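S.K.: Pasted the sequence and its predicted model underneath.
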Amino acid sequence: MREMNLRRNKVFFQPKREDFDKYIVPCFSPAPFILVKGRGSRLWDQENKEYIDFASGIAVTSLGHSNVKLINALNTQLNKLWHVSNIYTNEPVLKLAKKLVELTFADKVFFCNSGAEANEAALKLARKYANEYYDKTKNEIIAFENSFHGRTLFTVTVGGQSKYSDNFGPLPPAITHLPYNDLKTFEQHISSKTCAVIVELIIGEGGVIPIDPFFLEQVRKICTNYDITLIFDEIQTGMGRTGYLYAYQEYNIVPDILTSAKGLGGGFPIGAMLTKEKWAQIFQPGTHGTTFGGNLLAATVAETVLSQLDYEMLSGVLQRHDIIMNELIKLNKKYNIFQIIRGKGLLIGAQLSSIYYGKAKKLTQLASEEGLLILIAGSNVVRFTPALNIPLDDIYEGFQYFEQAIIRFKDK
């Protein structure tokens, strides 16, 4: 029977959307179309319908689809060497590590395959650091309500949205969630038992909520005073997304550990944990590891992405931010659909007015029917994360489609 099935599989197979329901574990509920080709900030589906992309794979394809420089770099490495184990090192990962260290606060880098893995490494490192320098009672991790830090059991517990951790218990202990931007509550809760604080500089999945600069400044001071490891989760805000290489650089407030992924690989899976020397030395051989982290192909692409994030590119992010905000404000004056519009750089959220609460997903579905791909950040916020280099004409055309979607949305 197995041999007959193998022979049958050799017959030409044209995947359809219903095949997802037939073959894939239903963790996701994808759109009714299948995307097959991309170029810049444009995508095409199986029916050759064209879309303008304001989503970028959730802030991942930061330099657009089929970026020529990334393709050329990847092809060069494909013809040389794909993978070696971490028993050895390799040139691409060393080049990438050097560049990240030179451009940030960090002294050392650990590479992995995703944002969740980067956060997992950071949280493990923070706990081990406290164990090494203090004692086992200093183990509490503080995170913030509505945060999101990944899907491993550890990171989903640290994330401040219980809907992602419900029914997976027993969950890792000694994790506390506090209100975001609430300094008084934070100050009251901190104790000698706190070993780490992990914070997003913009809450992403939980609604696109920027951090209060004064709150961030005080968190840094308190962590220093109490010997607490401060972790910045810059999975979504990093790699030019806010108009800075990493968002912390706008505030000139430095963490002890920073996590990066998404835009780091421009679409190729890679994650990184950046840290200071004192913390880095806690992870000695055998304490933590990965099979694919530091992969030659991923490192090659990431180093090429990083090389393109120059002053001109980052300035262009701020220019595009202003255009998108202005377009959203104009639409809101016309249709009164949003309660608040917020964000930085090209991570922007538009929170629906109360009469439309819970309907953000519906608006994104209508937008895709019109030819525009956008995201949600919770059930009430529409999220915009286009490529950092999206052509200005694509922005204006995309908002024409978005206006048509809003008109249909309001009529329903």
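M.R.: Looks like it came in fine. Worth saying up front: this structure is predicted, and the values here are computed from it rather than measured. Numbering: from 1, shown residues only.
S.K.: Going by C-alpha atoms from here, please, whenever you check contacts or count neighbours.
M.R.: Noted.
S.K.: Let me see the ranges of the helices in the stretch 301-412 of the chain.
M.R.: Applying DSSP state H, counting those that start in this stretch to the stretch 301-412 of the chain gives helices spanning 311-335, 360-370, 392-411.
S.K.: Pull out the buried positions in the first one.
M.R.: For helix 311-335, a neighbour-count test (16 or more other Cα atoms under 10 Å) marks 313-318, 320-321, 324-325, 327-329, 331-332 as buried.
S.K.: Dump the helices of the stretch 301-412 of the chain to TSV, plus distance to D107.
M.R.: Below are those laid out as TSV (distance: least, Cα to Cα, whole Å):
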stretch	distance to D107
helix 311-335	23
helix 360-370	41
helix 392-411	37
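S.K.: Of all those helices, which one is nearest Y180?
M.R.: Smallest distance to Y180 across the helices of the stretch 301-412 of the chain (Cα to Cα): 22.5 Å, for helix 360-370.
S.K.: the inter-axis angle of the closest one versus helix 392-411?
M.R.: Relative orientation of helix 360-370 versus helix 392-411 (axes from the mean of the first three to the mean of the last three Cα atoms, to 10 degrees): 120 degrees.
S.K.: I'd like the distance from helix 360-370 to the chain centre, please.
M.R.: Centre-to-centre, helix 360-370 and its host chain are 22 Å apart (Cα atoms, centre = their mean, to the nearest Å).
S.K.: How about residues contacting that helix?
M.R.: 31, 51, 352, 373-376, 378-382, 401-402, 404-406, 408-409 (Cα atoms under 8 Å, 6 or more residues apart in numbering).
S.K.: filter the residues you listed to the buried ones?
M.R.: Looking at the contacts of helix 360-370 with 16+ other Cα under 10 Å, the buried ones turn out to be 51, 352, 373-376, 378-382, 401-402, 405-406, 409.
S.K.: for comparison:
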Amino acid sequence: MSYDFNEAKEHVVNSYGRLDLILTHGEGVYLYDQDENKYLDFTSGIGVSSLGYGHEKWVKATSNQLKTLAHTSNIFHTEPSLKLAKELTEKANMSKVFFANSGAEANEGSIKLARKYSYDKYGAGRSKILTLIQSFHGRTITTLKATGQEKFHKYFYPFTEGFDYVKANDIEDFKAKLTDDVCAIMLEAIQGEGGVIPLDTKFVQEVVKACNEKDVLVIFDEVQCGIGRTGKMFGYNNFNVEADIVSVAKGLGAGLPIGGILCSSKVADVFKPGDHGSTFGANPVVCSGALVVLEEICNEQYFEKIYKRGLFVRELIDEAKNPQIVDVRGMGLMIGIKVKCDPALVQKEAIKKGLLVLTAGKDVVRLLPPLTITEKELKVGIDIILEILSSLK
């Protein structure tokens, strides 16, 4: 049975600017629609499908677990969740992890963890969280308020209190905002939704140093740029700094919903029974799939591949010297192409040529392909983008 877009208009809440595709299946780095049209995927479900589609080990692991035990409450442990906790904390060089279902949940839990750490140690009145202008941290009431983009701060008042916003890469603005009531700062190594904007190394290092001196916790939101996306385990690993709390999601699940709050030893025991919870957190099916992700791509050899493939893409774009391209930025396989034209137009034209891309803001074509993509496949996609840009006036 096939469906059309009238079905969506009738039955689905219109909360997304959806494109005119109904996808049915995927294989490798390709997706297919109802008419069997084939699309090279440079989106990976907005950074989720890190292993592509139909990955044999991932499918086998999740299918076998589904047959064995699909869910149990967190009153009990499961073998996949315990194994994932061990593997993830060791690879992340962190102490403990709390499992949730999404990046927004992971960020919300990170905020709670930071505030409880400060309350336990210093008492009330030290609860403000700093975030960066142009950041994006989620769609819950609290993570919307944490998001440093005013366009998201509409309609849903009143928001959770206790946030202030710092200009990215402006150390003086940060120092002015680092008041005595601040308990943490939340940073994205690359501001994905904000336009694929990497932070400056010096800025990050000075921020972390100042926070450490004042016992202000450093939270890195690695929902989009973590789990190998930049050619490192986490985006912040590119800055040679340590984190107190790290939120993860998206690519860790490779297609199934997962979120995680990674805790350093400083905050590992802050949450006590009853302080936080998640019904579907640590789901054994999802954890089984995440273990395959860690095994397949979270190692130095594969990180190097991702890094080099990112350089390859940038070289292809730079060599083209396309007049529509203003800038190319990002790390690894998280790439933003700033263009003079409307990126949404590029996105729609790409679909006609069998390529799926993302946008970010008003002027960026965003690329988040599966981390398993080859250089040959990357070149096919980049050639399509360059062809489209060359055709635009």
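M.R.: Received it, and whenever you're ready, just let me know what you need. Worth saying up front: this structure is predicted, and the values here are computed from it rather than measured.
S.K.: And the TM-score between them?
M.R.: Taking TM-score structural alignment, normalised by the length of the second structure as the basis, the two superposed chains have a TM-score of 0.97; 392 aligned residues with a Cα RMSD of 1.2 Å.
S.K.: And the strands in the stretch 1-150 of the first structure?
M.R.: 35-39, 42-45, 50-53, 108-112, 140-144 (DSSP state E, counting those that start in this stretch).
S.K.: will you turn these into TSV that also has distance to H288 of the first structure?
M.R.: TSV is the format used below for the strands of the stretch 1-150 of the first structure (distance: least, Cα to Cα, whole Å):
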stretch	distance to H288 of the first structure
strand 35-39	37
strand 42-45	39
strand 50-53	37
strand 108-112	10
strand 140-144	19
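S.K.: Among the ones you listed, which comes closest to I348 of the first structure?
M.R.: Ranking these by proximity to I348 of the first structure (Cα to Cα) places strand 50-53 first, at 14.3 Å.
S.K.: Would you check the span in the second structure matched by that closest one?
M.R.: Strand 50-53 of the first structure lines up with residues 38-41 of the second structure when matched by TM-score structural alignment.
S.K.: Quick check: the matching stretch compared with the first structure, mean distance?
M.R.: Superposing on the first structure places stretch 38-41 of the second structure at an average distance of 0.7 Å from its equivalents, by mean Cα distance after the TM-score superposition for the first structure.
S.K.: For that stretch, give me every contacting residue.
M.R.: In contact with stretch 38-41 of the second structure (Cα under 8 Å, 6+ apart) are residues 29-32, 351, 354-357, 369-370, 377, 381.
S.K.: How about stretch 77-90 of the first structure?
M.R.: For stretch 77-90 of the first structure, the external contacting residues (Cα under 8 Å, 6+ apart) are T290, T291, F292, G294, N295, L296, L297, T300.
S.K.: start to end distance for stretch 115-134 of the second structure?
M.R.: End-to-end distance for stretch 115-134 of the second structure, by Cα to Cα, to the nearest Å: 23 Å.
S.K.: buried stuff in that stretch?
M.R.: Neighbour-count burial for stretch 115-134 of the second structure, counted by 16+ other Cα under 10 Å, picks out 115-118, 126-134.
S.K.: Could you do stretch 214-231 of the second structure as well?
M.R.: Here stretch 214-231 of the second structure shows 216-231 as buried, counting by 16+ other Cα under 10 Å.
S.K.: residue boundaries of the strands in the stretch 151-300 of the second structure?
M.R.: Under DSSP E, counting those that start in this stretch, the stretch 151-300 of the second structure gives strands at 163-166, 182-187, 190-191, 197-198, 217-221, 245-248, 259-263.
S.K.: who are the neighbours in contact with E117 of the first structure?
M.R.: E117 of the first structure sits next to G150, T152, G271 when contact means Cα under 8 Å, 6+ apart.
S.K.: To which residue of the second structure is it aligned?
M.R.: Under the alignment (TM-score structural alignment), E117 of the first structure pairs with E105 of the second structure.
S.K.: I'd like to know how far that match sits from E193 of the second structure.
M.R.: Computed as Cα to Cα, the E105 of the second structure to E193 of the second structure distance reads 17 Å.
S.K.: repeat for I317 of the second structure
M.R.: For I317 of the second structure, the distance to E193 of the second structure - Cα to Cα - is 21 Å.
S.K.: swap in Y307 of the second structure?
M.R.: Taking Cα to Cα as the measure, Y307 of the second structure and E193 of the second structure are separated by 21 Å.
S.K.: And for V293 of the second structure?
M.R.: In this view, V293 of the second structure and E193 of the second structure are 24 Å apart by Cα to Cα.
S.K.: Neighbour count for those two, which is higher?
M.R.: Counted by other Cα atoms under 10 Å, V293 of the second structure and E193 do not tie: V293 has more neighbours, with 22 against 18.
S.K.: The closest residue to the more buried one other than its chain neighbours: neighbour count?
M.R.: What sits nearest to V293 of the second structure in space, not counting adjacent residues and going by Cα to Cα, 6 or more residues apart in numbering, is L252, at 6.3 Å. L252 of the second structure: 32 surrounding residues under other Cα under 10 Å.
S.K.: Quick one: residues contacting L252 of the second structure.
M.R.: Applying Cα under 8 Å, 6+ apart, one finds that L252 of the second structure lies in contact with V48, S50, I227, I258, A290, V293, L294.
S.K.: If we use 10 Å, what do you get?
M.R.: The contact partners of L252 of the second structure, by Cα atoms under 10 Å, 6 or more residues apart in numbering, come to 47-51, 88, 223-224, 226-228, 258-260, 286-287, 289-294, 298.
S.K.: Identify the residue of the first structure aligned to it.
M.R.: Aligned counterpart of L252 of the second structure in the first structure: L264 (TM-score structural alignment).
S.K.: do the same with E295 of the second structure
M.R.: Aligned partner of E295 of the second structure by TM-score structural alignment: S307.
S.K.: same deal with A92 of the second structure?
M.R.: Per TM-score structural alignment, A92 of the second structure is aligned with T104.
S.K.: residues in contact with that match?
M.R.: L245, Y246, Y248, Q249, V254, L258, L274, T275.
S.K.: do P30 of the first structure as well
M.R.: Shown in contact with P30 of the first structure (Cα under 10 Å, 6+ apart): R17, F20, D21.
S.K.: what do you get for R366 of the second structure?
M.R.: By Cα under 10 Å, 6+ apart, the neighbours of R366 of the second structure are 42-43, 46, 192-193, 195-196, 328-330, 334-338, 343, 347, 357-360.
S.K.: Distance of the equivalent of it over in the first structure relative to R241 of the first structure?
M.R.: The pairwise alignment with the first structure assigns R366 of the second structure to R383, based on TM-score structural alignment. Distance of R383 of the first structure to R241 of the first structure, given as Cα to Cα: 13 Å.
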